[in-house]
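Colleague: Please work out how this folds:
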Amino acid sequence: MSSITYQRISKFWNVAPSSVSESLRKSLLKSFFDNNDGLCTLNFLENVLVDIQHAELKLQHEHTTAVDLYRIISDLIKKLEQRLDDHYFGNKAYMILNSLKESDKNKAEELQQSFESFIKVTIEYTNSYFDKNRNFYEKLSVFDCHFPRFLKWEYIMDVLDLIKIDDLDKDELYNEYCEIKFMYNNLKNKNVKLNELIKSYILNKNVHNPQSTTYKEENLLCDDSDNEDFLLRDNKDTDENVRFDQLWSYLINLKGATPNIKKIICYVFSIPCSNAYVESIFSQMNHLWTNYRKRMDIQLVAAELQIRKNSSIPCNDFYKSIISQQDLLKAITTNDKYETKRRICSQ
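Modeller: Purely as a prediction, here's the structure:
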């Protein structure tokens, strides 16, 4: 057991770590894990924290945006509220509580009340951050294909009032909206799987060198950025697992010219729902702009960062692509790229 874990447990038992012998430490821990109260609490936490971790991992995805936020947080709160309504804290905790009711009814009730209090505090804490912008995130969910308001014109107008994009032709936007909506409804009514269409579209979009490039199809639609995917995997054969940023990309590509819809989608889906994506940029910058590369100009750093974040070409294919472009190689090996700098110095 780590020292941090021990310190937490010893603090719980009001024992100073420096004054506890090894034998007493083991005795205290054994009494905790042999005690029904402790086991019941641990089983409760193990069961409930999965829901919270599930939501947390979704929020950490690089493809998660503000459009996802309302659904993710609302689903978490609904699950926690449902647990309160059903008084369900996990099967093992349920069995221990039932056993305790026969031997110590007051203790069982005390534990149950503490579990309910934990869930209530979690909901209140989540709402304390979410409520400030709940209305904004709820309106953005009109672009979420899993949400009842998806493609409802009145809610799209609400979003336009919030984000205020310049140079939008709303009359033309409505025509584009109708065409997109009819096209989406037709796709849903056909005897085809929407997720398969999108998967094919993304594969074709990403293929650069079929001879050397392979892609994991299972990662194209869901959960492609976490090491703990097992918590998030569902049945990928259903349309419920369509990622709606990819859906919008597919619909806009299928429709063709939709400049007004595209402006809105680009704006809305560029809003991050957490600082996870921003932190990933800083992580990239730690390797990109080091003391050994400090003379790089800001535009070059920005270009390399964009390539790192947006390109899905494997390194070998990227290398082959570069060496196959003679004009690019010539520009790299000459001083043409420093023309602007030379001109400034000569003035």
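Colleague: switch to C-alpha atoms for all contacts and neighbour counts from now on
Modeller: Fine.
Colleague: and Phe150, helix, strand or coil?
Modeller: On the three-state scheme (DSSP: H, G, I helix; E, B strand; the rest coil), Phe150 is labelled coil.
Colleague: who are the neighbours in contact with the closest residue to it other than its chain neighbours?
Modeller: Leaving aside its chain neighbours, Phe150 sits nearest to Val142 (4.4 Å; criterion: C-alpha to C-alpha, 6 or more residues apart in numbering). By C-alpha atoms under 8 Å, 6 or more residues apart in numbering, the contact set of Val142 is 148-152, 155-156.
Colleague: I'd like the structure of this one too, to check against the first:
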Amino acid sequence: MLKCWPAVKAYFQKLGEDHCPPLIWRHIDNEAGEKDYSTSQTYMMFLQTTLTPIEETVLILEQDALTAPELFEAMLRLLNSLKQRKADSFFGTETDKALRKMPPSKARKVTQDFLKFFEKTIAYLEAKFDFSEKNHLCALTPFSLKKSVTYDHLRCAAEQLKMEKIINLDNLYSEYTDAKSLMDEQVACVDPKITVDKKWVAIFSEMGTRSHKCENLLLLVSKILSIPCSNAFVERVFSLMSARWTETRNRCNVDLVKAELQVKVNFDMDCEQFYHRIIGMPESPAQSFGYVLESSQQRCCCTEDKLHSGN
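Modeller: Model prediction:
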């Protein structure tokens, strides 16, 4: 929009007040005399800079791999970023340049609008999300394995999730001491491709190799990682289901649609890769699939023979 703004503004100004939508005309009416700056363009430059951390957070929250321990930290990072921008009156480099070209009275008014944007955005976030330590998500943050995990972190998480009667805290401490070095290794791993759940899988796999008990720790971590962070994944599944359960396929039963969704969501292979994957499976699945494929090919051949023979 910023790149196209001169052309867009010229188009609506050419339409004139009688034909231009009132809301748009209100913003471009006085810009004819703004030779060194554009008020509307300054607002857009501010939004381009300020909305970047918000957009980044939204993309994080929409990720399928996002886990509950990462949720609180992502929201807190966004809140702190907006508060710091407001405290420093940071509106972006290009925005600051535009403000310096404005008359002082105009620049003060625009600056106040920017500060009000920060105030309302911060107030909205604090009203919709609990940033206090009482939020159970705060107690789960250490399980993202970005910092060293202590036994107090495990105990607090068990208390927040009301799992004291399910988990033996004494045995949990013993399991913690066995897993401490493994957790520290994962904390030191900063590879962004390794997600939180994969790090915990590596920890429990190694504990199993060493014949260490991890029943209570596994139960606690499983509970934490099973907490949904948003409904984005569910909404995506509904969208995929609507694309497959159409009016032309209204006789499909639930099991068929469910199987198609499971394949679509859980596999990233193309048809050829899926074929070789199934063929390479042991015992009955590969044999059954091969039999079906062979039967289908035979039916196709018989059909072609009939077509050629004219029957």
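Colleague: Just to be sure, the residue nearest to Phe150 of structure 1 is in a helix?
Modeller: Yes: when three-state DSSP is applied, Val142 of structure 1 is found to be in a helix.
Colleague: tell me which element the counterpart of Met241 of structure 2 in structure 1 falls in.
Modeller: With TM-score structural alignment defining the correspondence, Met241 of structure 2 maps onto Met285 in structure 1. Element membership of Met285 of structure 1 [criterion: DSSP states H and E] is helix 276-288.
Colleague: Tell me how many other residues crowd Glu196 of structure 1.
Modeller: Number of residues near Glu196 of structure 1 (other C-alpha atoms under 10 Å) recorded here: 16.
Colleague: And it, how close does it get to Ser249 of structure 1?
Modeller: Distance from Glu196 of structure 1 to Ser249 of structure 1, counting by C-alpha to C-alpha, to the nearest Å: 14 Å.
Colleague: for the match of Met241 of structure 2, what are its contacts?
Modeller: Leu305.
Colleague: if we can go back for a sec, which of the contacts of Val142 of structure 1 line up with contacts in structure 2?
Modeller: Shared with structure 2 under both residues aligned by TM-score structural alignment, their matches' C-alpha atoms under 8 Å, the contacts from the contacts of Val142 of structure 1 are 148, 150-151, 155.
Colleague: related to what we said a few turns ago, from Val301 of structure 1, how far off is the match of Met241 of structure 2?
Modeller: 9 Å.
Colleague: quick one: common contacting residues for the two?
Modeller: Joint contacts of Met285 of structure 1 and Val301 (C-alpha under 8 Å, 6+ apart) do not exist.
Colleague: returning to what we had before: tell me the average deviation of the helix holding Met285 of structure 1 from structure 2 after fitting.
Modeller: Here the mean offset of helix 276-288 of structure 1 against structure 2 after fitting is 2.0 Å, by mean C-alpha distance after the TM-score superposition for structure 1.
Colleague: quick one: the residue nearest to Phe150 of structure 1 from Lys152 of structure 1, how far?
Modeller: Taken as C-alpha to C-alpha, the span from Val142 of structure 1 to Lys152 of structure 1 is 7 Å.
Colleague: same question, Lys170 of structure 1
Modeller: From Lys170 of structure 1 to Lys152 of structure 1 the distance is 15 Å (C-alpha to C-alpha).
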